[in-house]
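> This is a predicted model, with the sequence first.
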Amino acid sequence: MFKSAIDAESHLAILEPRHAAELYQLVDESRDSIGEWLAFPKKTNKIEDSKIFIEKSLKRLTENNGYWAGIWHKEKMAGSIGFLYMDWNTRKTEIGYWLGDNFKGKGLATKAVSRFILHAFHNLDLNKVEINAARTNEKIRAIPERLGFQQEGIIRDYEYINGEYRDRVVYGLLKEEWSALSDHLRKG
């Protein structure tokens, strides 16, 4: 299926049922760190759970309503990234992403998010990309900030994870902002 290089050693590919065991293993190995910020690791208790997630993602892809891809580094699954939905009326989407413990600090998430932004604006002709992150998750928040997103607000007590409410920071990037930033970077 779809495969896109993000650097010489890393690529993105649409998650397929054949990836379920590898996805489950990665979640299981990084369950505590991922689960600190996201709810899904507590719901991922066997390979079948990952398979069901992948099948739902493929269904959303066929319905033109988002999808998830795997992030691979040196031929090992490193994490996942996805378009959480597609709002075709307002031409916007939200990107979600996570990495396994052994793959953090390599720039993989930033490169994957950049590839998804490029795809959203140039191939899908969307007008806006959003990223939401827990207010206290500084590492995840650094990615949209590094890529030129604007902080648009904070949703208080957005979710309840690990016995506490978490605020969400909403970031947005418009197509015209990305184009201007891309032009500026190309000119040096």
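Structure received. On a predicted model such as this, the values are computed, not experimentally measured, just so you know.
> alpha carbons only for contacts and neighbour counts from here, please
Noted.
> For the closest residue to residue 33 other than its chain neighbours, grab the count of nearby residues.
For residue 33, ignoring the flanking residues on the chain, the nearest one in space by C-alpha to C-alpha, 6 or more residues apart in numbering is residue 101 at 7.2 Å. A count of neighbours around residue 101, defined by other C-alpha atoms under 10 Å, yields 17.
> hold the first one in mind and look at this next one:
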Amino acid sequence: MISDNAIALSDELVMRLLQADDAPMLFTQIDRNRLHLRQWLPWLDDATQLTDSEHFIGLTRNESQSGAAYTFAITLQQELIGICSLDAIEQNKQSANIGYWLAEAHCGQGIMTRCVERLITIAFRDIGLRQLHLNTAEGNGKSRAIAERLHFRQRYKILNAEDLYGEWIDHIRYTLNTEDWTTDR
């Protein structure tokens, strides 16, 4: 199990498991970034009130307690600016999925690359997983660049992977195995 301790990536950039009192900041960021996030995330129409964020955080807390998933708040100068997670952890397959989003004002600064790099370390060193999956929309060049920068290998295209507000989009599946990840990072 991963602890609730904060993981400092710098003096100002921190990852930590989502907490119940994050709900107002989480909802505010989702609401402020709705148009930006809507390009790639299909769940925004289900996140329209503070109670939706409260419910989501409750689910993530239960998942982290059971070891099924770990969802981290990304904070910069103590402001929640995004989320990154290890989802669908399968201990028998020693695998998990990586997911994330970041407020538009903080994109293009290397923040998510640093966070995903730390997720990889947590998955391989702390949890003992052997394989990570990262699925991204085929047209999401920024997300694909993160996967490629961190040495994920493009495996295949998933046709009609997701209904994104009435348009079916294809995903690219990337994978990273422990053998491809060096421990000197």
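Yep, that arrived. Values in this document were obtained by computation on a predicted structure and should not be read as measured data.
> The residue nearest to residue 33 of structure 1 contacts residue 31, correct?
No: under the criterion of C-alpha atoms under 8 Å, residue 101 of structure 1 is not in contact with residue 31, lying 9.1 Å apart.
> quick revisit: report the contact partners of the residue nearest to residue 33 of structure 1.
29-30, 33 (C-alpha atoms under 8 Å, 6 or more residues apart in numbering).
> need the strands for structure 2, in chain order.
7-8, 13-17, 70-76, 79-90, 95-102, 131-137, 153-164, 167-177 (DSSP state E).
> May I see these organised as CSV, with mean neighbour count and distance to residue 49 of structure 2 added?
Shown next, in CSV, are the strands of structure 2 (neighbours: other C-alpha atoms under 10 Å; distance: least, C-alpha to C-alpha, whole Å):
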stretch, mean neighbour count, distance to residue 49 of structure 2
strand 7-8, 14, 29
strand 13-17, 21, 21
strand 70-76, 23, 19
strand 79-90, 21, 17
strand 95-102, 20, 19
strand 131-137, 22, 26
strand 153-164, 14, 20
strand 167-177, 18, 25
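> As JSON lines, those strands with distance to residue 144 of structure 2 would be great.
Output for those, formatted as JSON lines (distance: least, C-alpha to C-alpha, whole Å):
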{"stretch": "strand 7-8", "distance to residue 144 of structure 2": "25"}
{"stretch": "strand 13-17", "distance to residue 144 of structure 2": "22"}
{"stretch": "strand 70-76", "distance to residue 144 of structure 2": "20"}
{"stretch": "strand 79-90", "distance to residue 144 of structure 2": "15"}
{"stretch": "strand 95-102", "distance to residue 144 of structure 2": "12"}
{"stretch": "strand 131-137", "distance to residue 144 of structure 2": "7"}
{"stretch": "strand 153-164", "distance to residue 144 of structure 2": "9"}
{"stretch": "strand 167-177", "distance to residue 144 of structure 2": "8"}
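> Distance of the alignment partner in structure 2 of residue 101 of structure 1 relative to residue 125 of structure 2?
Under the alignment (TM-score structural alignment), residue 101 of structure 1 maps onto residue 104 of structure 2. Distance of residue 104 of structure 2 to residue 125 of structure 2, given as C-alpha to C-alpha, to the nearest Å: 31 Å.
> wouldn't residue 84 of structure 1 be in contact with residue 94 here?
Yes: counting by C-alpha under 8 Å, residue 94 is a contact partner of residue 84 of structure 1 at 5.5 Å.
> what's the matching residue for residue 27 of structure 2 over in structure 1?
Per TM-score structural alignment, residue 27 of structure 2 is aligned with residue 24.
> List the contacts of that match.
44, 46-47, 49-50.
> Now intersect these with the helices, please.
47, 49-50 (DSSP state H).
> Apart from its chain neighbours, what residue comes closest to residue 106 of structure 2?
Using C-alpha to C-alpha, 6+ apart, the closest residue to residue 106 of structure 2 is residue 81 (7.4 Å).
> Alignment lookup: the one you found to structure 1.
Per TM-score structural alignment, residue 81 of structure 2 is aligned with residue 78.
> picking that back up, which of the contacts of residue 101 of structure 1 ranks first by neighbour count?
So for the contacts of residue 101 of structure 1 (other C-alpha under 10 Å), the most neighbours sit at residue 30, 16 neighbours.
> Kind regards, and thank you for your time.
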